[in-house]
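Student: show me the folded form of this:
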Amino acid sequence: MEETTAFVVFKFKEVNYSSILAASHLNTSTSMPVTSTSLGDFEYNEFIRRWFEFSFMICLSLIGSVGNVHTILVYVRVKDMHERFHVRTLVTWLSVVDLITCLVVMPFETVTIRLNHSMTSNALCKLARYIGHTTITSSWLILTVIAHERYRKIYSTLLGTYSGPCSCRKLISWMRLKSTSFKHRLICTLVIISSLLISIPIFVIIGIEQVEIKSTLLNGTQCTTLKQYRSILSAGLYSGMIGMFGLLCFIYCAYRYWKILQLIHKQYEKEKRRKADCSEMKHNAEEEQPFNSGCCNIGRYKVTVSLIIATGLSFCSFILFTIGIAIVMSDSPLKNHTSNAVLMRSLFINNAFNPVSYFIFDDKFRCACRKLYMKQK
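Tutor: Below is the predicted model of the structure:
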């Protein structure tokens, strides 16, 4: 009787232990039970792992939204800023483009971090990515136009020359009859249309793709490049062309701003020599007047300095994004690391921090911000 009872108990334990192993899906490589998880639990764990990336995007969206709204209001409502008609329209359009990025594109990218494997709307995926590519391309082009306008304006003011093209004389004559604001609105409109056309392939190569989560037995859906377009001749070629286009824009901006800085430096050296001459002739008060006037002229270029900083910031964010893309394409161990995820999001830095550069490096912009809140026009 006791032997029978012992045999039954042993058999029950064996069957029970076998059922536990079967339910837990024993992993033969680690000899540890792997419990099954739902898609929601997996996404939540991924969200916890990517909390820094999520917080980074939230901060960029908030800073960019507040900053670009202030920039638009300052240039539209404060009369002191109307004197900057050579950059007023361009900076306003640039801020509108950056604001769209901060209010539409960044929130969508933030949602994809939280619901990385649960995106189901193909139309929303395509539209958000299309808007993102359009605004980023428009930002590059407007920064390039600003660099050209600054170069043309400063050279024509300081040297008395016009650095414009010699061809298409009828078009140039017609443009010269128009106001600067009209010219810039026309140019920005053409920039937006060009960016919309350049970004059309996004509707084809981007969409909702079903993916298999390797660490689990689950399947999810992502807003990403479709499998049939992940070759070098399709998405790779398009990305390379966009990257080369952006690099050419920044090279042109660097050349123009370098020429501007050279000219400003020459003017600054002339003013220093004039100051030295004035200090030797203190007894003659009339000789001090030219130097004081020259100092005021040098101070007017602070808006150009702030725009140079904004362009440099855009270029740095472009380089960081390129590094992130290179890490992903090379299938490096850092591919899924948090630092690389931040590099991939760094393309949005300039959209958020352009107004910050205006506020830090431009005294007149800071004064206009105070007047905006004090209701002083």
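Student: going by C-alpha atoms from here, please, whenever you check contacts or count neighbours.
Tutor: OK.
Student: what's the lengthiest helix in the chain packed up against?
Tutor: Using DSSP state H to define each element, the chain has its longest helix at helix 237-280. In terms of contacts (3 or more C-alpha pairs under 8 Å, 6 or more residues apart in numbering; DSSP states H and E), helix 237-280 is packed against helix 122-158, helix 289-299, helix 302-329.
Student: just checking, what packs against the last one?
Tutor: Using 3+ C-alpha pairs under 8 Å, 6+ apart, the elements in contact with helix 302-329 are helix 122-158, helix 237-280, helix 338-345, helix 349-361.
Student: change it to 7 Å
Tutor: On a contact count with 3 or more C-alpha pairs under 7 Å, 6 or more residues apart in numbering; DSSP states H and E, helix 302-329 meets helix 338-345, helix 349-361.
Student: do the shortest one as well
Tutor: With contacts defined as 3+ C-alpha pairs under 7 Å, 6+ apart, the packing partners of helix 289-299 are helix 237-280.
Student: how far does the helix it packs on sit from the chain's center?
Tutor: Using C-alpha atoms, centre = their mean, to the nearest Å, the mean C-alpha position of helix 237-280 is found 22 Å from that of the whole chain.
Student: how much space separates the residue nearest to E109 when sequence neighbours are not counted from F318?
Tutor: Closest residue to E109 apart from its sequence neighbours, by C-alpha to C-alpha, 6 or more residues apart in numbering: M57 at 7.8 Å. Distance from M57 to F318, counting by C-alpha to C-alpha, to the nearest Å: 16 Å.
Student: what sits up against stretch 212-232?
Tutor: With contact meaning C-alpha atoms under 7 Å, 6 or more residues apart in numbering, stretch 212-232 is reached by 39, 116-120, 125, 205-211, 235.
Student: 6 Å instead, please
Tutor: Under the criterion C-alpha atoms under 6 Å, 6 or more residues apart in numbering, residues H117, S118, M119, C125, I205, I206, G207, I208, E209, Q210, V211, A235 lie in contact with stretch 212-232.
Student: which of those fall in helices?
Tutor: C125, I205.
Student: farthest pair within the contacts of stretch 212-232?
Tutor: Farthest apart among those by C-alpha to C-alpha are S118 and A235. That separation is 23.3 Å.
Student: number of nearby residues for K364?
Tutor: By the measure other C-alpha atoms under 10 Å, the count of residues near K364 is 16.
Student: returning to what we had before: deepest of the helices and strands packed on helix 302-329, which one?
Tutor: helix 349-361 (a mean of 22; mean count of other C-alpha atoms under 10 Å).
Student: just the angle between that one and helix 122-158, please?
Tutor: 40 degrees (axes from the mean of the first three to the mean of the last three C-alpha atoms, to 10 degrees).
Student: next, the second sequence, to be compared with the first:
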Amino acid sequence: MENMSAATMDAELLRLNDAKAELMTPVVAFLSVLMSCGVLGNVMVCCFYGSRARRSSHGTFISTVAMYDLIICGLSIPMEIVDLRLFYTFTNVAACKAGRFINHFGAIGSVHVLLVIAVDRYRRICKPVKKQLSLKQAKIACACSLLVSVFFSWPSILFYTPVAVDVKNDFGLNITGHDCTTTRDTSFNMYISVFNYVYMTCFISYTFVLCVMYTLVGRVIVKHNKTRKSLIKKQESSTSKLTSLETSLSNGDQNISSSIPGKYRKIDADRLKNTQTRPRTRTISTTTDRRKSTLSETQEIKNLNFSVIMLTITGLFVLSFLPFLVLSIWRAVNGEYEPDVLSDAKLVAFQFGLRSYFLNSALNPFVYGVLNSKFRSFVYRCFCGCSSKIDNLHAPSTSDAS
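Tutor: Purely as a prediction, here's the structure:
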């Protein structure tokens, strides 16, 4: 009888688990799309910016962020999908601990690099005359992000484990399932509270610093754009006036020239020829100055464009983490098992919100594609180049000349 009862409970547990897994299909589909787009996109980012990491701090920063995003999309999201499919039957201790560690590692490393980038952007845009972050210092800062991530993530290995939970059912059976969450061991309660408090405090502090720095950077960018537009308008106005003046003078010279006798006109032509053969020192100097000014302006535009990209990435990071932060606070305050207190629709929404931070890692490559024309061209060449090669392989051959 006991064996029959145990077999019945196991069968009922599997049935309830399958029902919950089917309920979570929208969340699994959402995560699958993010995983596919994120892995492909971040591989492209690593290939494009990784080759530039040796030459500029910009490439170093972006390739490091892409590395963390690739870890999240390639390892964390698949673990989350498994967690949702095994809603009541997650019993693998190693997989539970590894999945939660990778989640924390990727998120902490990414936000640390974003903070360093914000400091770099602030110094380059708001204090351009001061000493800037060198390529070597940028690489050291990115390497330090690995150590910071490990330091803040290792407690998750201790705190997360498959925990026994009571599963409600229609038969009133005492069914026990397992969920990958923080341990229920009371001896860990104080440490888990400190762990969560430190994470919340760090996230709020980092978000505040990022918002303040990029607000200052944004003000300078807006001011620069206004000044640039006004200068372009003035330059266009001056060019228009100069063109009309040259046209007027040219017409006047033709009228005067037609009224001058032929022999005097010949003398003026000889003088003009001699004038044209003189050294053009002033012209060369002016051209050099213009070239230097153009190079300086090009570098400034690159700095501003990179700042806009990183401002967008940071904004996306903050917005994607907000639902997760709010729901994590609610979960800590509530303290009950969510399936017991939430309806099916609310539980699905809750699972969506708990994984909202994956949006940041998956959508970052699309931000680069929209705001960086060179990266967009690189992706286009990769895909269209491959497709054209395949078409050429399958195309019928005609002649060597063709």
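Student: how about the contacts of stretch 212-232 of the first structure in TSV, adding neighbour count?
Tutor: Formatted as TSV, the contacts of stretch 212-232 of the first structure follow (neighbours: other C-alpha atoms under 10 Å):
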residue	neighbour count
H117	25
S118	18
M119	20
C125	21
I205	18
I206	21
G207	25
I208	22
E209	18
Q210	18
V211	13
A235	20
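Student: ok, so of the contacts of stretch 212-232 of the first structure, who is nearest N350 of the first structure?
Tutor: Nearest member of the contacts of stretch 212-232 of the first structure to N350 of the first structure, counting by C-alpha to C-alpha, is C125, at 23.0 Å.
Student: show me the contacts for the equivalent of that closest one over in the second structure.
Tutor: By TM-score structural alignment, C125 of the first structure lines up with C96 in the second structure. For C96 of the second structure, the contact set (C-alpha under 6 Å, 6+ apart) comprises T161, C180.
Student: if we go to 7 Å?
Tutor: Residues in contact with C96 of the second structure (C-alpha under 7 Å, 6+ apart) are Y160, T161, P162, C180.
Student: how many other residues sit next to the last one?
Tutor: It refers to C180 of the second structure. The burial count for C180 of the second structure: 25, using other C-alpha under 10 Å.
Student: part of a strand, is it?
Tutor: Yes. Judged by DSSP: H, G, I helix; E, B strand; the rest coil, C180 of the second structure forms part of a strand.
Student: for the counterpart of it in the first structure, which non-adjacent residue is closest in space?
Tutor: Counting by TM-score structural alignment, C180 of the second structure corresponds to C223 in the first structure. Distance criterion C-alpha to C-alpha, 6+ apart; nearest residue to C223 of the first structure, sequence neighbours excluded, is I208 at 4.7 Å.
Student: if we can go back for a sec, the residue nearest to E109 of the first structure pairs with which position in the second structure?
Tutor: By TM-score structural alignment, M57 of the first structure lines up with L31.
Student: circling back: how about the contacts of C96 of the second structure in a markdown table, adding distance to L272 of the second structure?
Tutor: A markdown table is the format used below for those (distance: C-alpha to C-alpha, whole Å):
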| residue | distance to L272 of the second structure |
| --- | --- |
| Y160 | 88 |
| T161 | 91 |
| P162 | 93 |
| C180 | 90 |
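Student: of all these, which comes closest to I108 of the second structure?
Tutor: Nearest member of these to I108 of the second structure, counting by C-alpha to C-alpha, is Y160, at 17.2 Å.
Student: picking up where we left off before, in the second structure, what sits opposite the residue nearest to C223 of the first structure in the alignment?
Tutor: Using TM-score structural alignment, I208 of the first structure lines up with P162 in the second structure.
Student: was I right to think that match contacts T91?
Tutor: Yes. Counting by C-alpha atoms under 7 Å, P162 of the second structure does reach T91; the two are 5.6 Å apart.
Student: still on that earlier bit, how far away is the match of C125 of the first structure from K20 of the second structure?
Tutor: According to C-alpha to C-alpha, C96 of the second structure and K20 of the second structure sit 19 Å apart.
Student: list the buried residues of the helix or strand containing K13 of the first structure.
Tutor: Per DSSP states H and E: K13 of the first structure is located in helix 2-24. Buried residues in helix 2-24 of the first structure, counted by 16 or more other C-alpha atoms under 10 Å: none are found.
Student: circling back to that earlier point, quick one: closest of the helices and strands packed on helix 302-329 of the first structure to E269 of the first structure.
Tutor: Closest to E269 of the first structure of those is helix 349-361 (C-alpha to C-alpha; 21.5 Å).
Student: what range in the second structure matches the longest helix of the first structure?
Tutor: Mapping helix 237-280 of the first structure onto the second structure (TM-score structural alignment) gives residues 194-237.
Student: the first structure: which residue goes with L84 of the second structure?
Tutor: In the first structure, L84 of the second structure lines up with I113, judged by TM-score structural alignment.
Student: from the rest of the structure, what touches whichever helix or strand its match is part of?
Tutor: Using DSSP H and E, I113 of the first structure maps to helix 106-114. Contacts to helix 106-114 of the first structure, defined as C-alpha under 7 Å, 6+ apart, come from residues E43, F47, F54, M57, S61, A128.
Student: superposed on the second structure, what's the mean shift for that helix?
Tutor: With mean C-alpha distance after the TM-score superposition for the first structure, helix 106-114 of the first structure departs from the second structure by a mean of 0.5 Å once superposed.
Student: buried set for that helix?
Tutor: Buried positions in helix 106-114 of the first structure, judged by neighbour count with 16+ other C-alpha under 10 Å: M106, P107, F108, E109, T110, T112, I113, R114.
Student: quick one: that helix to helix 338-345, angle?
Tutor: Using the same axes, to 10 degrees: helix 106-114 of the first structure against helix 338-345 is 150 degrees.
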